[in-house]
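Student: can't give you the sequence, but here's the structure:
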């Protein structure tokens, strides 16, 4: 390596990239230009550059710089190889524009663009290989505006939408559009109803997969005859004989894939434990799991928005499937028992408002639901202590930089 004061740039990028990223973020916090530094990451590919621009946007010092970084983060993804990253950025950018009082039309265009990408991906998977001319028309329509709504809006039948990751993104997108729209406009209710339909579709396709898996599990287990049951009962009566692991294993039950159809049925509904086990362990794309709902906290945020907007329109009977989905995400994906208990309490409250408090099975667990688990309290205290420590270190480093 040459012994010069610029010898750092002769190192392989795998060694200098962390230092370069730290330098970019530090310059962004101080309000300096980072364009030339980010260009050094172009060889790493579009996703890396886009992710870097996104990180710069989150720590930029002023709104103008944040706007520029968000735009560059989106336009860096020019190929169709990273649709999920682009959809996530568009939804976040649209929300950011709305929260910072930019024109509502600009914010809605970003979210609508994300919806068009989601539906376009679904049509590609359903149709397979299409004529190249149509794809060229879509790419040319997209290229007319660097950051904005696509020129073509594709519509799909609901039966063709089965991927939970896409359905979850559509729920988030329509919930954001509903919040951005005027409450007196028909578009407001339209986006709310579409989001509710996508929530029900998530439940429908997920329980279909749960039924298939439980059916396969039941078939794989050998049938238990009456004689074996009598032998098992006799064996349990003998002292000193422990049951074998095969005897201790619970029998697989084929779950019903039919969903509740009325508010009374949704008030009585409790997600089966076997379905929860499949949600926690499965990676099926048509099922609720950590692989299909990757941004659980963002999904919960949008589900809360959707529930509040429906409540403001006195459409409380439509909120029960939404809160059941939020409770399932909190319990089985995030593994946060206290948050799950909070959603159960909200289900009980909503059932009470609908006059269905006697239908909810959570009504009998109010005392247990109102407690916070000791383990979660310890975890929260630990996170708060680490956050305060990091803030102290960050503040001290900034003071050192200012004194130099």
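Tutor: Done, it's in. Source: prediction; values computed, not measured.

Student: please make it C-alpha for all contacts and neighbour counts, starting now.
Tutor: OK.

Student: following element in sequence after the helix ranked longest in the chain, please.
Tutor: Taking DSSP state H as the criterion, the chain has its longest helix at helix 186-220. Per DSSP states H and E, the first helix or strand lying C-terminal to helix 186-220 is helix 226-237.

Student: below is an additional structure, to be compared with the one above:
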């Protein structure tokens, strides 16, 4: 039994019930649990927060040790670990410092389990996946939203002037900083010199944000791979250039360790090193081209069975009575044309319509101009082919995707032109991203 008069503990004689059962007095240092929280005449906020933090870290570690994919592991943190803290919001007095520390614990644990690059953009972690973030709940924002936007809590806080051990009126926690909205975080991200470069690329009106972040929204990659791709996008990989000019390390030169000609930046590694052009870059390019070629071959009945793209070997020429499909073949014309070897050429015999399909995987900053270059590059060939092959129509179809999966708005239209389903984009994007991470890892080793 606990006796309180005017908010203060008062010792009472042992009380007996009708059955002569004795109820001992609760001592001042003892506590009883009510709705999950230990209390006496008041709550020991420091002790409760310490216990909650300990349990939260245990749950967080348990989730991060699991073998879930990137999206599900974040979802598990949001639905299994964070609700442990959410229950205490409005009862336990969490300061801004406490909440900031909890967000820092999230980042530290993610980094510790190789799910996050230590130099990644902080704001991007709690931005939704559709907008280029990882979708982790911002604990500070969640707390402030739950407290400030709940009229019931505000009414109870106003009325509880010593009526309960919580004494919410005295410990009013609505004076926390304003909730950080998604737009506010994106504005901070955009202002950062290094991290903001990717954000500014995505603001180009020709970029399709939804398609570009499709891989992130689906979240099927391993968490480590996902974190690595995001680090590549914001240019925080420890290249020589990054170490010399950002980390200020004392290294003699920042030239590429492979070609020894250009500064070793992340853009140079992913798409600018001459020594990788004939091997790794070509392999990545051909991977995307194989997906397109196999889908066209299946669509027109040139092959009967589908195989994984990494096991697919295109035939140089596939033909039936309706169409002819060329793979990486020189197209001979009467006039000398320099660019006469597109990746894929589809000749529709019944409609007398030829499609010149060329694939490119440029760096993120070059994706928009690369599409224009492809069209200009193959226009002379298209003019000659129309005359030599007696075609009614020639269509140039550039399939362009950046090394990290950024896609232009015209990508859908190009797929529609050759009558391929949109899921082809997802397959190409995943293949390209995996190849890019492999290239960077191998280079850095």
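Tutor: Structure's in. What do you need? Just so we're clear, the structure is a prediction, and the values are computed from it rather than from any experiment.

Student: any idea what the TM-score is?
Tutor: TM-score for the superposed chains, counting by TM-score structural alignment, normalised by the length of structure 1: 0.29, backed by 206 aligned residues with a C-alpha RMSD of 7.3 Å.

Student: quick revisit: elements contacting the longest helix of structure 1?
Tutor: With contacts defined as 3 or more C-alpha pairs under 8 Å, 6 or more residues apart in numbering; DSSP states H and E, helix 186-220 of structure 1 has these neighbours: helix 164-180, helix 273-281, helix 296-312, helix 320-328.

Student: could you dump these to a markdown table with mean neighbour count and distance to residue 89 of structure 1?
Tutor: Formatted as a markdown table, these follow (neighbours: other C-alpha atoms under 10 Å; distance: least, C-alpha to C-alpha, whole Å):
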| stretch | mean neighbour count | distance to residue 89 of structure 1 |
| --- | --- | --- |
| helix 164-180 | 24 | 12 |
| helix 273-281 | 16 | 27 |
| helix 296-312 | 18 | 13 |
| helix 320-328 | 22 | 23 |
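
Student: turn these into JSON lines, including distance to residue 66 of structure 1.
Tutor: Compiled in JSON lines, these are given as follows (distance: least, C-alpha to C-alpha, whole Å):
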{"stretch": "helix 164-180", "distance to residue 66 of structure 1": "20"}
{"stretch": "helix 273-281", "distance to residue 66 of structure 1": "37"}
{"stretch": "helix 296-312", "distance to residue 66 of structure 1": "20"}
{"stretch": "helix 320-328", "distance to residue 66 of structure 1": "31"}
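
Student: what comes up buried for the longest helix of structure 1?
Tutor: Neighbour-count burial for helix 186-220 of structure 1, counted by 16 or more other C-alpha atoms under 10 Å, picks out 188-189, 191-196, 198-211, 213-214.

Student: what do you get for stretch 122-141 of structure 1?
Tutor: 122-123, 138-139.

Student: what's the span of that stretch, first residue to last?
Tutor: Taking C-alpha to C-alpha, to the nearest Å, stretch 122-141 of structure 1 runs 18 Å from one end to the other.

Student: one step back: which of the buried residues of stretch 122-141 of structure 1 sits closest to residue 266 of structure 1?
Tutor: residue 122 (29.6 Å; C-alpha to C-alpha).

Student: how many residues are close by residue 183 of structure 2?
Tutor: Residues near residue 183 of structure 2, counting by other C-alpha atoms under 10 Å, number 10.

Student: doesn't residue 436 of structure 2 lie inside a helix?
Tutor: Yes: applying DSSP: H, G, I helix; E, B strand; the rest coil, one finds residue 436 of structure 2 inside a helix.
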